[in-house]
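*Asks:* Attaching a predicted model along with its sequence, questions to come.
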Amino acid sequence: MSQTREAAVPIEHQPSRPPTRVHRAWFVAAVTFVTIIGAAAFRSLPGLLIDPLNQEFGWSRGTIGAAVSLNLALYGLTAPFAAALMDRFGIRKVVAVALTVIAAGSGLTVWMTAAWQLWLCWGLLVGLGSGSMALAFAATVTNRWFTERRGLVTGILTAASASGQLIFLPILSWTVQSHGWRPAAVTVALAALTVVPFVWLLLRDHPADVGVRPYGAREFVPKPPPVTGAARRSLSVLASAVRTGPFWLLAGTFAICGASTNGLIQTHFVPAAHDHGMPVTAAASLLAVIGVFDVVGTIASGWFTDRFEPRRLLAVYYALRGVSLLFLPMLLTPTVHPPMIFFIVFYGLDWVATVPPTLALCREHYGEDSAIVFGWVLASHQVGAALVAYLGGVARDVFGSYDMVWYASGALCAAAALMALVIRRQPAATKVGELAVAG
């Protein structure tokens, strides 16, 4: 049924519920927030595993970084297919299965004795599970349940990952230091399993499931039928998107975003600080502080995205991030001092502030396919993260320090700022297919 015909359906024939003071969409967003927090434990652990695995098994940082790299790459490459799977099977089923896979992958690591088992459990299983509920999960919920406040909701849901890092990172770092890395891996598995009942009982796939309109919509939106051929649809959307210039610019900037956050700071900050004599628990606590200010920065970025030009916001975010990375090598010392705290606060505010404007630009250029396109853009984010997670470990093995990695990442961020400014504005209703035909 077309959008015009749907609008013509008499309101008395549309399902309805008695009005409530708080729209149901906000409850769904709250459940999504809690789900992402519970799954964020696995994002906190990789940087804490490098030194313990190196000491216990003698694996090089490059070898361990390769497993983290596989995890990050699959996290991104699975995301666009996950968005299509959610259209086919529903959000609840996909997210519940993903959390179970994460729990299995993390729990099985306690019995590993060889590097290939780390790649299988942490790289493959946790990578696939986490990718199935990556930021495409937040994008799908936002697109279905909200027609207003999308930038703000995107910022809140993106901040959930940082909130989870804030909660779990100090706990996991203390666990690793006091009891070893195995209890920390079990903690991640239990955290993922704990969230499954919340998803299954409280999350709903579409506003029509409970007879309400999307938040801000003036008309009831019927639930669309399941979309078959999830893989085919993801690939067809990609085939159309790659013919457009904005896709490559968004993918390029987001790859640099991933390289300078998940790949660089999240994976290598703790071992780099430890190289300079800082205790692991202190370095992990600094990462947790990044999580605190990440929440503030991402929600603020969502608010800004609803009011200002997303391209310019991205340019400012990347430029400031690049400048801060150039100063990091001189800030690493055995103790935590005010300039380091300033860097942590600043970097936290900018950590994933790039997500709301990037998602807004995907909506602007690709319309109804924006969640899947954003999934592919997220894939580039994680490929960039994966490359730096691996190359950063290799650079540390070869040069004995991370200095060159910080400087190179700063230069990449400067390039991302310029790329963001090149993205052209398009009508908000433009879709992938229309752009492809126009091309």
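*Replies:* Cool, the structure landed.
*Asks:* Please count neighbours and contacts with C-alpha atoms only from this point.
*Replies:* Will do.
*Asks:* Surely D350 touches V295?
*Replies:* No: with contacts counted by C-alpha atoms under 8 Å, D350 stays clear of V295, the gap being 9.9 Å.
*Asks:* which residues touch the residue nearest in space to the middle of the chain?
*Replies:* In the chain, the C-alpha nearest the mean C-alpha coordinate belongs to L135, at 4.6 Å (C-alpha atoms, centre = their mean). Applying C-alpha atoms under 8 Å, 6 or more residues apart in numbering to L135 gives the contacts 79, 158, 375, 378.
*Asks:* Of those residues, which is the nearest to V237?
*Replies:* Closest approach between the contacts of L135 and V237, by C-alpha to C-alpha: G375, at 10.6 Å.
*Asks:* shouldn't that closest one be in contact with L74?
*Replies:* No: with contact defined as C-alpha under 8 Å, G375 does not reach L74; the gap is 11.8 Å.
*Asks:* okay, those two: which has more neighbours?
*Replies:* G375 (31 against 25; other C-alpha atoms under 10 Å).
*Asks:* Now the more buried one. Nearest residue, chain neighbours left out?
*Replies:* Distance criterion C-alpha to C-alpha, 6 or more residues apart in numbering; nearest residue to G375, sequence neighbours excluded, is P80 at 4.0 Å.
*Asks:* Looking at D350 and V295, which is more packed in?
*Replies:* V295 (27 against 24).
*Asks:* ok now stretch 331-346, how far from the chain's centre?
*Replies:* Centroid displacement of stretch 331-346 relative to its chain, using C-alpha atoms, centre = their mean, to the nearest Å, is 25 Å.
*Asks:* let's bring in a second one:
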Amino acid sequence: MTREKGNALPDLPASPVGDPPSRRHRIHPAWWVAAVAFLALLAAAGFRAAPGALMVPLNEEFGWSTTVMSLAVSVNLLLYGLTAPFAAALMDRFGVRQVVATALTLVAVGAGGSVLMTASWQLLIFWGVLIGLGTGSMALVFAATIANRWFIKRRGLVIGILSAGSATGQLIFLPPVAQLAETAGWRTASLLIAAVALAAVPVVWFVLRDYPEDRGVLPYGADPATHSAPIKATGNAARRALEGLAFASKRRSFWALAIAFAICGATTNGLIGIHFIPSAHDHGMATTTAAGLLAVVGIFDIAGTIASGWLTDKFDPRILLVAYYAFRGVGLVLLPWLLSDTVHPSMILFVVIYGLDWVATVPPTAVLCREIFGDRGTIVFGWVFAAHQVGAAGAALGAGIIRDSFGTYTYAWWGGAALCVIAAILSITVKRTPHLAPR
């Protein structure tokens, strides 16, 4: 596939070695690409922070039940995951910036169009289908694609930083979205999300490029004596994605990673991300206060994910995963006793620990996929991430049903804690032996 020579960045002379860059490359172009990727992930994260803050005002205006709104979020989370492996193949085939620019446009259309809703089925279209496809097309496989193509060294750290982009989006957008929903109305909050997504499109288009060769450099940390040019993808993108699944599904390590990551999605995006604010509201806490607590989760998520990337470059990723799932399970067991109408120090401690652990699982999981499945690792990680979102979708819907059936979220929190034990056991059973096959 022909790649364009853009002019968004100044033409820089090629550096023979990616790490450290030459004096003429004070900042390696890979870091500029990573910065714009971070910005794009941040912009797409706007809606991911929104449902928890918008469910209460939607219920008050339209009378829609928690189960109905949870169903729309579940469709969103499911498509967010299932789109990911195909998006990875599309990025290989048609280019990163084309896919990412289209994805941000879909997010803007879904968020902006939702202000016209009058019936609950329209929530499935705007929140579920459009935004699900948009966010899924630039999910964490986008972070893995950038890290794998542009970096040889610092790969785990870069995946950690880019994964934190979603947390940063949650941090930035959740408090104003909640505030706008209470004061100016949920429609104004939705339009804010749409505007931010659209604003990121031109930056992505003019800066992102597919490969370091498009900038006349090697990947960061590459040795010119051993580095070979990347294999350019050809053929049908959907077929490549399905072939990647067929190849990986024959390996036990894939299933261990996929099931554990499904539990990761269930206990973050599905449970806390969607239902923490409504649950806190059940205990008498103001929506804006609960949104502020969830934003604090985002603050510590940034630190936790970047630290996890650094640790992944130094320690066995499987041991890290066991520790992360164990801490998460303990937090969920204790949560029913921590919720109240005011913020206590124990709740602050929960928010800090859960924030540090929120998506700390991403760098070790992505690195294991690359280590075990080689060049297929990004697409395989796409399928593992799809499992993450299947788990999130199931938990989002299941917790809504539990709340409507029992009048409390307690059983949902405890069920998530039990799943974390299973995820920890599965993580330690992953075999790091490479499973490679001809491309």
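*Replies:* Nice, thanks for sending it over. These numbers come from a predicted model, not from an experiment.
*Asks:* Now the TM-score, please.
*Replies:* Superposed pair, TM-score by TM-score structural alignment, normalised by the length of structure 1: 0.93. Supporting alignment: 418 aligned residues with a C-alpha RMSD of 1.3 Å.
*Asks:* okay but the residue nearest to G375 of structure 1 is in contact with V373, surely?
*Replies:* Yes: taking contacts as C-alpha under 8 Å, P80 of structure 1 lies within contact range of V373: 7.0 Å.
*Asks:* Next, count neighbours for V115 of structure 2.
*Replies:* Close neighbours of V115 of structure 2, defined as other C-alpha under 10 Å, add up to 16.
*Asks:* circling back: and the contacts of L135 of structure 1 as a markdown table, adding distance to A41 of structure 1 and secondary structure?
*Replies:* Listed next are the contacts of L135 of structure 1 as a markdown table, based on distance: C-alpha to C-alpha, whole Å; DSSP: H, G, I helix; E, B strand; the rest coil:
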| residue | distance to A41 of structure 1 | secondary structure |
| --- | --- | --- |
| A79 | 18 | helix |
| T158 | 15 | helix |
| G375 | 21 | helix |
| L378 | 20 | helix |
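*Asks:* what range in structure 2 does stretch 244-264 of structure 1 sit on?
*Replies:* On structure 2, the counterpart of stretch 244-264 of structure 1 by TM-score structural alignment is residues 251-271.
*Asks:* which one in structure 1 is aligned with L426 of structure 2?
*Replies:* Here L426 of structure 2 is matched to M419 in structure 1, going by TM-score structural alignment.
*Asks:* Distance-wise, check its match relative to C257 of structure 1.
*Replies:* Remark: distance between M419 of structure 1 and C257 of structure 1 (C-alpha to C-alpha, to the nearest Å) = 12 Å.
*Asks:* And these two? Which one has more around it.
*Replies:* C257 (31 against 20).
*Asks:* Hmm, the more buried one is touching H381, no?
*Replies:* Yes: counting by C-alpha under 8 Å, H381 is a contact partner of C257 of structure 1 at 6.3 Å.
*Asks:* ok so L218 of structure 2 is a strand residue?
*Replies:* No: using DSSP: H, G, I helix; E, B strand; the rest coil, the assignment for L218 of structure 2 is coil, not a strand.
*Asks:* what's the neighbour count on it?
*Replies:* L218 of structure 2: 30 surrounding residues under other C-alpha under 10 Å.
*Asks:* what do you get for A399 of structure 2?
*Replies:* By the criterion of other C-alpha under 10 Å, A399 of structure 2 has 29 neighbours.
*Asks:* Would you enumerate the residues in contact with A217 of structure 1?
*Replies:* By C-alpha under 8 Å, 6+ apart, the contact set of A217 of structure 1 is 146-148.
*Asks:* my bad, should have said A291 of structure 2
*Replies:* If you count contacts by C-alpha under 8 Å, 6+ apart, A291 of structure 2 has them with 53, 174-175, 178, 277.
*Asks:* change it to 10 Å
*Replies:* Shown in contact with A291 of structure 2 (C-alpha atoms under 10 Å, 6 or more residues apart in numbering): 49-50, 52-53, 170-171, 173-179, 276-278, 280, 297.
*Asks:* so what corresponds to it in structure 1?
*Replies:* Aligned counterpart of A291 of structure 2 in structure 1: A284 (TM-score structural alignment).
*Asks:* quick one: the host helix or strand of its match to structure 2 mean distance?
*Replies:* Assigned by DSSP states H and E, A284 of structure 1 belongs to helix 280-305. Superposing on structure 2 and averaging over aligned pairs (mean C-alpha distance after the TM-score superposition for structure 1), helix 280-305 of structure 1 comes out at 0.3 Å.
*Asks:* The helix or strand just after that helix vs structure 2, average distance?
*Replies:* Downstream of helix 280-305 of structure 1, the next assigned helix or strand under DSSP H and E is helix 310-327. Mean deviation of helix 310-327 of structure 1 relative to structure 2 after superposition (mean C-alpha distance after the TM-score superposition for structure 1): 0.5 Å.
*Asks:* swap in stretch 403-420 of structure 1?
*Replies:* Once fitted to structure 2, stretch 403-420 of structure 1 is off its aligned match by 0.5 Å on average (mean C-alpha distance after the TM-score superposition for structure 1).
*Asks:* Go ahead and confirm T158 of structure 1 touches A300.
*Replies:* No: between T158 of structure 1 and A300 there is no contact under C-alpha atoms under 10 Å: 11.4 Å.
*Asks:* Pull up the overlap in contacts between those two.
*Replies:* Taking C-alpha under 10 Å, 6+ apart as the criterion, T158 of structure 1 and A300 both touch 152, 294, 353, 356.
*Asks:* any idea which of those is closest to I102 of structure 1?
*Replies:* Closest to I102 of structure 1, out of all of the shared contacts of T158 and A300 of structure 1 and judged by C-alpha to C-alpha, is D294, at 23.8 Å.
*Asks:* The corresponding residue of structure 2 for D275 of structure 1 - nearest residue in space that isn't next to it in sequence?
*Replies:* Aligning on TM-score structural alignment places D275 of structure 1 opposite D282 in structure 2. Counting by C-alpha to C-alpha, 6+ apart, D282 of structure 2 lies nearest to T408, which is 8.0 Å off, once chain neighbours are set aside.
*Asks:* Now do the contacts for the one you found.
*Replies:* Under the criterion of C-alpha under 10 Å, 6+ apart, the neighbours of T408 of structure 2 are 279, 282-283, 336, 399-400, 402.
*Asks:* Is it possible to mark the buried ones in those?
*Replies:* 279, 282, 336, 399-400, 402 (16 or more other C-alpha atoms under 10 Å).
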